[in-house]
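Peer 1: here is a sequence with its predicted model. Questions after.
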Amino acid sequence: MALSTKAKKLVAEITKGDLKLGDLKKRGAEIKKDHDLAMELWSTGEYYPRLLASLIFDKKLLAEEVIDQLAADMLEHDLKERSQLADWFMANQLAKDKRLAALMTTWEENPSPILRRLFWYHQARLRWVGQTPPGNSAELMVSLEKNLATAEPEVQWTMNFCAGQIGIHEPKFRARCIKLGKALGLYKDEHVSKNCTPSYLPEFIRIEVAKRE
């Protein structure tokens, strides 16, 4: 896609090398919504322009086939970048629209690991935002016990996070989530920075439950 003068200037501005994510968010807040510009930025294939695009898409124009293509494009990036792109896209677009949020609930078995990541992240989010957890936790637990061990890295992390949120917010599943974490040992040896919560399920659940007591 040939870039407009506006898009070229913006790409030059945000790819200087010293930009912080907070600066991108400020830029996105200034632009607000500009779907055509977002598509231009996305077409560059570059990380920062795509992050900014994820802030300024028009939700009404995000048809399912467009989302499928964006998810496929994210796989061009390394694990860290594509995970960040997916999470910003969910937080700033999908989770803020009832139609798109409903669409996320259909992605558990989607061929795209990006969309499966977002399915699980959305399910986790439904539990940590303070509302009554949805009534599908028993079904999710069956899927977690069956598939968590072998999921792709970007999907596995959000599945594990969702299991943690179920264990934290739904006491009847807590022991089962802890047992799953112990059995798999995922993230048990992960280095955790000071004041950060570990991803290892038994510790994650223990610490977060204690905060709420």
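Peer 2: Nice, thanks for sending it over.
Peer 1: CA only for contacts and neighbour counts going forward, please
Peer 2: Will do.
Peer 1: which residues sit in contact with the residue nearest the centre of the chain?
Peer 2: In the chain, the residue lying closest to the centroid (CA atoms, centre = their mean) is Asp87, at 3.0 Å. Residues near Asp87 by CA atoms under 8 Å, 6 or more residues apart in numbering: Leu118.
Peer 1: how much space between it and Leu55?
Peer 2: With distances taken as CA to CA, to the nearest Å, Asp87 is found 11 Å from Leu55.
Peer 1: now swap in Thr158 and tell me
Peer 2: From Thr158 across to Leu55, the span is 21 Å (CA to CA).
Peer 1: what do you get for Lys6?
Peer 2: 17 Å.
Peer 1: neighbour count for the two, which is higher?
Peer 2: More neighbours surround Leu55 than the other of Lys6 and Leu55, with 25 against 10 (other CA atoms under 10 Å).
Peer 1: put this beside the first:
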Amino acid sequence: MAETTPAETTANEVLAGVLAELAALEDPRVREVNERHGDDHGVNLGKLRAIAKRLKTRQDLACRLWETGDGAARLLALLICRPKAFGRAELDGMLREARTPKVHEWLVNYVVKKSPHAEELRVGWFADPDPVVASAGWALTTARVVKRPEGLDLAGLLDVIEAEMRDAPERLQWAMNECLSTIGIEHAGHRARAIGIGERLEVLKEYPTSPGCTSPFAPVWIAEMVRRREA
């Protein structure tokens, strides 16, 4: 058996210390709420971010935390990693492992969007047969609709949404609905069609919305965002 080097011992001790800190923050009430949304951790996200702020960027530790498979550890890993350090295949594998909504969301928003492989992954994920993976492709497409729409076939995206969104699985449906709404908000020339698609499909029309929040129902969402911009 190979001997453990001092550096490896230190890395293991740091990992154990961080995992112990996360375990101490476990709150059964937080876990109960998160599990209702499909997540698997019980750590307050504000406290998690505070740990990340203290640790700063630590790629090696981030990789070790991710490998544990623990939900809170993976969320922390995504906050302290270096997004550009991951290869395309590595990110693809991470996404396919990230089945819980919060880990999936943070991986796409905090890591993949900052990666030089983002566009290649977007294209590959967009039509993936796994609806959770496909939802990541749609999320990256929505980001392009806002920041770099050149080269996107917006009318073609609306065609796909019109044909598939109503019967799509929940995570994919949400991602398609966000893309629909974003096209309507960002591109006036497609706004009427986007609103019309939303009105016909009625996806998320009855979704409960807290007071002061905007409904995710596309026609309402589009109208409110445009109103705010023009106010």
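Peer 2: Okay, I see it. Owing to the predicted nature of the structure, the values given are computational and were not obtained by experimental measurement.
Peer 1: counterpart of the residue nearest to the centre of the first structure in the second structure?
Peer 2: Aligned counterpart of Asp87 of the first structure in the second structure: Glu105 (TM-score structural alignment).
Peer 1: where does its match sit, in terms of helix or strand?
Peer 2: Per DSSP states H and E: Glu105 of the second structure is located in helix 101-106.
Peer 1: that helix vs the first structure, average offset?
Peer 2: For helix 101-106 of the second structure, the mean deviation from the first structure after alignment is 1.5 Å (mean CA distance after the TM-score superposition for the first structure).
Peer 1: pull the longest helix from the second structure.
Peer 2: helix 6-24 (DSSP state H).
Peer 1: strands of the second structure, residue ranges please.
Peer 2: With strands called from DSSP state E, the second structure shows none.
Peer 1: apart from its chain neighbours, what residue comes closest to the aligned partner of Trp221 of the second structure in the first structure?
Peer 2: Using TM-score structural alignment, the partner of Trp221 of the second structure in the first structure is Phe204. Computed as CA to CA, 6 or more residues apart in numbering, the closest residue to Phe204 of the first structure that is not its neighbour in sequence is Pro198, at 5.5 Å.
Peer 1: burial count for that neighbour?
Peer 2: As a burial measure, Pro198 of the first structure scores 18 neighbours (other CA under 10 Å).
Peer 1: just the one 5 residues further on next, same as before
Peer 2: Per other CA under 10 Å, the neighbour tally for Glu203 of the first structure reads 17.
Peer 1: and for the one 3 residues further on?
Peer 2: Using other CA under 10 Å, Arg206 of the first structure has 15 other residues around it.
Peer 1: in this structure Trp128 of the first structure contacts Gln165, no?
Peer 2: Yes - contact criterion CA atoms under 8 Å: Trp128 of the first structure and Gln165 qualify, at 6.5 Å.
Peer 1: more crowded one of these two?
Peer 2: A direct count of neighbours by other CA under 10 Å for Trp128 of the first structure and Gln165 places Gln165 higher, at 25 against 16.
Peer 1: quick one: residues contacting that one.
Peer 2: Gln165 of the first structure makes contact with Ala124, Arg127, Trp128, Ile205 under the criterion CA under 8 Å, 6+ apart.
Peer 1: if we use 10 Å, what do you get?
Peer 2: By CA atoms under 10 Å, 6 or more residues apart in numbering, the contact list for Gln165 of the first structure reads 123-128, 133, 159, 174, 177, 201, 204-205, 208-209.
Peer 1: which one in the second structure is aligned with Leu100 of the first structure?
Peer 2: In the second structure, the residue paired with Leu100 of the first structure is His117, using TM-score structural alignment.
Peer 1: relative to Phe86 of the second structure, how far out is that match?
Peer 2: 9 Å.
Peer 1: same thing with Gly71 of the second structure?
Peer 2: 20 Å.
Peer 1: shared neighbours of Asp87 and Leu55 of the first structure, anything?
Peer 2: Gln93.
Peer 1: where do the helices sit along the second structure?
Peer 2: Under DSSP H, the second structure gives helices at 6-24, 28-36, 45-55, 59-67, 71-80, 88-97, 101-106, 118-126, 131-147, 154-164, 170-186, 191-201, 218-230.
Peer 1: looking at the ones you listed, which is closest to Thr209 of the second structure?
Peer 2: When the helices of the second structure are compared by CA to CA, helix 218-230 sits nearest Thr209 of the second structure, at 11.6 Å.
Peer 1: buried residues in the closest one, which are they?
Peer 2: Residues of helix 218-230 of the second structure classed as buried by neighbour count (16 or more other CA atoms under 10 Å): Ala218, Pro219, Val220, Trp221, Ile222, Met225.
Peer 1: helices or strands up against it?
Peer 2: Packing partners of helix 218-230 of the second structure (3 or more CA pairs under 10 Å, 6 or more residues apart in numbering; DSSP states H and E): helix 170-186, helix 191-201.
Peer 1: right, and those - which one's nearest Glu35 of the second structure?
Peer 2: With CA to CA as the yardstick, what comes closest out of those is helix 170-186 (15.6 Å).
Peer 1: quick check: the closest one compared with the first structure, mean distance?
Peer 2: Relative to the first structure, helix 170-186 of the second structure is 0.8 Å off (mean CA distance after the TM-score superposition for the first structure).
Peer 1: which bit of the first structure covers that helix?
Peer 2: With TM-score structural alignment as the criterion, helix 170-186 of the second structure aligns to 153-169.
Peer 1: packing partners of the longest helix of the second structure?
Peer 2: Judged by 3+ CA pairs under 10 Å, 6+ apart, helix 6-24 of the second structure is in contact with helix 45-55, helix 59-67, helix 71-80.
Peer 1: Ala20 of the second structure and Glu26 of the second structure, how far apart?
Peer 2: Going from Ala20 of the second structure to Glu26 of the second structure by CA to CA gives 10 Å.
Peer 1: when the two are compared, which one has more neighbours?
Peer 2: Per other CA under 10 Å, whichever of Ala20 of the second structure and Glu26 has more neighbours is Glu26, with 15 against 11.
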